[in-house]
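> Would you be able to build a 3D model of this:
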Amino acid sequence: MLLYGQIGRDRAVMFDLAEKLEFTETSEDRRVLDALAHAMRHRHARGEYITAFDVEGKEVDISFATQNWRKAVIDKTRSGQFVRKHFEVMVFTALAEELRTGDVAVVGSEEYADRSKQLLDWEVVKERLGSYLVEVGLCEEGEEGETAAFDAVSFRRQVQDKLTAAAAAADAGYPDNEGLVIDPETGIPSLKPHRWERQRPSARRLEHEVKARVPERSLMGIVARTAYWVNWWQRFGPASGNEPKLDDPFDGYVITTFVKGTNMGPYEAARHIPGVSGHELAYTANRHFSIVLLNEAIADLVNAHARLDISQAWGDGTTVAADGTHMDTYLDNLLAETSVRYGKPGGIAYHHISDTYVALFTHFIPCGVWEAVYIIEGLLKNSSEVKPTTVHADTQGQSQPVFALAHLLGFDLMPRIRNWKGLTFYRPSKTTEYLHIDALFGESGKNVIDWDLIESQFRQGRGLRTGGGDLLVHAAQAAALGLQEERHLRHLPRGRPRDPHRPAAAVPL
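Next comes the predicted model:
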């Protein structure tokens, strides 16, 4: 009854939405959709109970629900009937979960579409497959531009050579490694404690010179100057594509970006920024901003940052770090959950930070989800010119499926390994021995990878046909060669921004 008190207020809206949307199952399991159809047939009922049999006289299957749900829905004193309110809440709760996991799809939707229907046709895949395999390093290109065969033998040889080279490099570099120690008796690795070195005098002098030469900038001034130089503000505008009906679009978009980016809120910001109203800021944020446009503006800033000389001194953009940060949210937010780890409600802002010290992409996800999924998601949705090939993650990146997809998608996954002292290290072959790290692999001849099993599993995977294409190749091309998001064709709003280097501020403060 507590849950119905929350859903009951929106009961009519939820039934109207279920009537207008066309749901379809992505597997052979239709139990939730059949239960939804039964609830729709009795949507106008006002009694406490409804029949438990469908139009064909069969009992509605609610085995998808938990035992506690079934106890609440089925009244033992009334055989063949459901408790209407509990049944409706159970169905809509299960439907939301099925949509979240992808077991139920919405026809015509993008976010909740059937993923199996979004794969490319096999004819299109064959045209792009050769260049893709060469690009990600799964195949080599011949002298005449032809791609070598990607079969079980080549795949086995590739991963075997990769392991052999990595183990040989670790053995050769072990004498020069001052931090890692491998016990010659047990083979257990350990790390020496790192000693902190005091800041060198040259570093202090450099810090002093930087502070003396770099003028102090306000956050609002930085936002205004980057908007003037990069013109990222021109990405925003009405959804219709018409010119914005604002007195000064540059000022409006810069202030709105500052207010929303600092999580201040429009009406709180209006109390501290003269010349603007809370209604104006809220209207601009709701009518002229969207997630798609924000990502386009972020890509413009990342591209401009990558061209700076100082960013190229920090890194080349091939390495990225992925991690999440807890963010406080309102309790009535759709993504808000109470986190056991953080001890308070909110969500996770999952960032991809480049080695050039700029954020490439950010996802906002619920607490408790497996963050490794969004490692690949962030790379695929990164539309900037910076294309990382190595990803460093925390322990949540230690996932076998993500390791496999990382290999197929052509990037190196480098997570922080949990319980790494208890891991089993495998030799490339029974006869392989090492001078310095041999104890790490246990007794000679043991802990050897079964390459024949990998090769046979590869052949079985290629024997399975999905829509006329190989299953393994589909796994790689589903993400890398999938349909790109359509860019919104829209007119850029025109305006004449004021020069932020003039004595008069670019933004009225």
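
> rest of the way, CA atoms for contacts and neighbours
Will do.

> which stretches of the stretch 401-509 of the chain form helices?
Applying DSSP state H, counting those that start in this stretch to the stretch 401-509 of the chain gives helices spanning 451-463, 471-480.

> which outside residues touch the shortest one?
This means helix 471-480. 118-120, 125, 129, 380, 405, 408-409, 458, 461-466 (Cα atoms under 8 Å, 6 or more residues apart in numbering).

> One more: stretch 370-383?
296, 299, 322, 324, 350, 352, 360-363, 388, 396-399, 402, 406, 479-480.

> and these, which of them are in helices?
Using DSSP state H, the members of those that fall within helices are 296, 299, 402, 406, 479, 480.

> can you name the two of those residues that are farthest apart?
296 and 402 (26.9 Å; Cα to Cα).

> contacting residues for residue 284?
252, 253, 256.

> re the thing from before, closest to residue 306 out of the contacts of helix 471-480?
Among those, and counting by Cα to Cα, the member closest to residue 306 is residue 380, at 18.7 Å.

> Please tell me how far that closest one sits from residue 333.
26 Å (Cα to Cα, to the nearest Å).

> re earlier: can you list the helices of the stretch 401-509 of the chain in CSV and add distance to residue 181?
Below are the helices of the stretch 401-509 of the chain laid out as CSV (distance: least, Cα to Cα, whole Å):
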stretch, distance to residue 181
helix 451-463, 29
helix 471-480, 38
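
> Name the stretch among those helices that sits most buried.
With neighbours taken as mean count of other Cα atoms under 10 Å, these reach their highest mean count in helix 471-480, at a mean of 18.

> Return the angle between stretch directions for it and helix 400-409.
Taking axes from the mean of the first three to the mean of the last three Cα atoms, to 10 degrees, one finds helix 471-480 and helix 400-409 inclined to each other by 80 degrees.

> now helix 471-480 against helix 451-463, angle please.
Using the same axes, to 10 degrees, helix 471-480 lies at 70 degrees relative to helix 451-463.

> where's helix 471-480 relative to the chain centroid, distance-wise?
Relative to the centre of its chain, helix 471-480 is centred 18 Å away, using Cα atoms, centre = their mean, to the nearest Å.

> Please apply the same query to stretch 198-210.
39 Å.

> can you check stretch 333-341 too?
With Cα atoms, centre = their mean, you get 17 Å for stretch 333-341.

> start to end distance for it?
19 Å.

> Helix or strand: which one has the closest residue in space to residue 348 that isn't next to it in sequence?
Sequence neighbours aside, residue 326 is the residue nearest to residue 348 in space, at 4.6 Å (criterion: Cα to Cα, 6 or more residues apart in numbering). Per DSSP states H and E: residue 326 is located in strand 319-327.

> compare with the first, here's sequence two:
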Amino acid sequence: MPLEGVVPEHWRAAVADDKGRVERIPYELCVLVAPRDAAVRRREIWVVRANRYPEDDLPADFEDNRDVHYAALGQPQDAGEFIAALQGKLRTSLDRFEWAVAEGTTGGVAIVKKHGEPWIRVSPPGEQEEPESLVAIKGEIERRWGTIDLLDILKYAAFDTNFIAEASSVATEEMLSKDVLRRRRLLVVFGLGTNMGIKRVAVTGRHGESEATLRRVRHLFDNRANMRAALRQLVEATFAVRDEMWWGTGPACASESRKFAAWSSNLMTEWHQRYRGPSVMIYWRVERKSVCIYSQMKSCSASEVASMIEGVLRHCTDMVVDRQYTDTHGASIVGFAFAHMLDFKLMPRLKNIGSAKLYRPAAGEDDNWPNLGPVLSTRTID
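Next comes the predicted model:
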């Protein structure tokens, strides 16, 4: 049995005896671990034309044009230079935090003791009063326009952006007029987007469309490609008409997963261990002014970090995300590493911030942070 490249050195004693005989169970474990490291971590193994690990993701000219790819990432080719720069940033951040703790300007962040152990305490900010100008603006909008129907907003958005036209039918021929098709598609999108359902939309309202006609349009036009194209056109049009004087700038996003109950007979349904029930998980990505730029279905057991990174790289708009807010499940050490390499700030809401440790940039340094000494770890990042 081949041992080189399959069985690690520290496993040899457990796998093979002095006579070279191989134990089956530990050897099978090593065989399973080796492809996992090669395929998932180093991408040395993949399935041709597979959707999960596509061959196109591997740059064919990486070795010949290494400088071009590193320049696109904005990273140096020398590993020592990269590590030195990263250590410098960490030292600067710790110095600033130490100074802020000493001056009491951390905005409610303090280092205290809990059960005899160091603890980072983060006090929640106080409730802010609503500005008088905002109250006046809301009152004037309600006086002028009152309550606007959500279907009317969707209709006006379709007239202004024509995002409904960004669709192609899966049928070979379509005889419907543009006005009829636009009306039916708006009703279908409204029913799906509000979770009202096509049947309820068909039996309510005075639009003259039956459930059968709406379901036909749903099956012919509303696939994932068409919906993503419509979403992109609508979002880009929204960004284009925003006045920076009123809306401000800053391409920041927040991401979160949400559980949707589903029938157990659905092929996409999975059992969620935390929520205890059959469901599907949808991972949302919303920019700072409440516009959804990307959504995807994820496995109930998969880490949210991968979904977070995929949304940053493959969202369907021209927006360049520079800050990414997420919860504890959407952040990890690997997630912070990719965020640094891809040049965006990962800013999670850490549930266990109290027991977190601050790492020194390198081992062996003097303890020159008097206010942070108890919570600093001697672990190196080399």
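
> Any chance you could compute the TM-score here?
The TM-score (TM-score structural alignment, normalised by the length of structure 2) is 0.77; 341 aligned residues with a Cα RMSD of 3.6 Å.

> mind checking how far the residue nearest to residue 348 of structure 1 is from residue 257 of structure 1?
21 Å.

> same check, this time on residue 232 of structure 1
Taken as Cα to Cα, the span from residue 232 of structure 1 to residue 257 of structure 1 is 11 Å.

> now residue 466 of structure 1
46 Å.

> Also residue 331 of structure 1?
Distance from residue 331 of structure 1 to residue 257 of structure 1, counting by Cα to Cα: 24 Å.

> So which of those two has more stuff around it?
Between residue 331 of structure 1 and residue 257, counted using other Cα atoms under 10 Å, residue 257 has the larger neighbour count: 21 against 12.

> aligned partner of the more buried one in structure 2?
Counting by TM-score structural alignment, residue 257 of structure 1 corresponds to residue 189 in structure 2.

> does that match count as helix, strand or coil?
helix (DSSP: H, G, I helix; E, B strand; the rest coil).

> Let me see the contact set for it.
Neighbours of residue 189 of structure 2 in contact, by Cα under 8 Å, 6+ apart: none.

> re the thing from before, kindly name the residues of structure 2 that line up with the strand holding residue 326 of structure 1.
With TM-score structural alignment as the criterion, strand 319-327 of structure 1 aligns to 252-260.

> which of the contacts of helix 471-480 of structure 1 are the two that sit furthest away from each other?
380 and 463 (27.9 Å).

> which residues in the stretch 101-250 of structure 2 form strands?
In the stretch 101-250 of structure 2, the strands defined using DSSP state E, counting those that start in this stretch lie at 109-114, 117-122.

> So which of those is the most surrounded?
By mean count of other Cα under 10 Å, the strands of the stretch 101-250 of structure 2 have strand 117-122 as the most buried, with a mean of 16.

> okay, the angle between that one and strand 109-114?
Using the same axes, to 10 degrees, strand 117-122 of structure 2 lies at 150 degrees relative to strand 109-114.

> Would you mind getting the average deviation of the strand holding residue 326 of structure 1 from structure 2?
Mean deviation of strand 319-327 of structure 1 from its aligned counterpart in structure 2 after superposition (mean Cα distance after the TM-score superposition for structure 1): 1.1 Å.

> Show me what the following helix or strand past that strand is packed against.
Later in the chain than strand 319-327 of structure 1, the nearest helix or strand by DSSP H and E is strand 337-338. Packing partners of strand 337-338 of structure 1 (3 or more Cα pairs under 8 Å, 6 or more residues apart in numbering; DSSP states H and E): strand 345-354.

> how far off strand 319-327 does the strand it packs on point, in degrees?
Using the same axes, to 10 degrees: strand 345-354 of structure 1 against strand 319-327 is 160 degrees.

> on contacts alone, who are the packing partners of strand 345-354 of structure 1?
Looks like strand 345-354 of structure 1 contacts strand 319-327, strand 337-338, strand 359-366 (3+ Cα pairs under 8 Å, 6+ apart).

> residues making contact with it?
Under Cα under 8 Å, 6+ apart, the answer for strand 345-354 of structure 1 is 317-331, 335-339, 359-367, 371, 374, 378, 388.

> Apply 7 Å and report the result again.
317, 319-329, 335-339, 359-367, 378 (Cα atoms under 7 Å, 6 or more residues apart in numbering).

> Next, the angle strand 359-366 makes with it.
160 degrees.

> okay, strand 345-354 of structure 1 sits on what stretch of structure 2?
Counting by TM-score structural alignment, strand 345-354 of structure 1 corresponds to 278-287 in structure 2.

> The matching stretch against structure 1, how far on average?
Aligned to structure 1 and superposed, stretch 278-287 of structure 2 gives a mean residue distance of 1.3 Å (mean Cα distance after the TM-score superposition for structure 1).

> any idea how far that stretch is from the chain center?
Worked out by Cα atoms, centre = their mean, stretch 278-287 of structure 2 lies 10 Å from the chain centre.

> do stretch 192-203 of structure 1 as well
Distance, centroid of stretch 192-203 of structure 1 to centroid of chain: 36 Å (Cα atoms, centre = their mean).

> between residue 380 and residue 333 of structure 1, who's got more neighbours?
residue 380 (17 against 10).

> Need the counterpart of the more buried one in structure 2.
Match for residue 380 of structure 1 (TM-score structural alignment): residue 313.

> Now stretch 240-258 of structure 1: buried residues?
The neighbour-count criterion (16 or more other Cα atoms under 10 Å) identifies 244, 249, 250, 251, 252, 253, 254, 255, 256, 257, 258 as the buried residues of stretch 240-258 of structure 1.

> actually stretch 24-35 of structure 2, sorry about that
Using 16+ other Cα under 10 Å as the test for burial, stretch 24-35 of structure 2 gives 27, 30, 35.

> So which of those sit within helices?
Short answer: the buried residues of stretch 24-35 of structure 2 in helices (DSSP H) are 27, 30, 35.

> Need those residues in JSON lines (columns: distance to residue 279 of structure 2).
Formatted as JSON lines, these follow (distance: Cα to Cα, whole Å):
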{"residue": "27", "distance to residue 279 of structure 2": "37"}
{"residue": "30", "distance to residue 279 of structure 2": "34"}
{"residue": "35", "distance to residue 279 of structure 2": "31"}
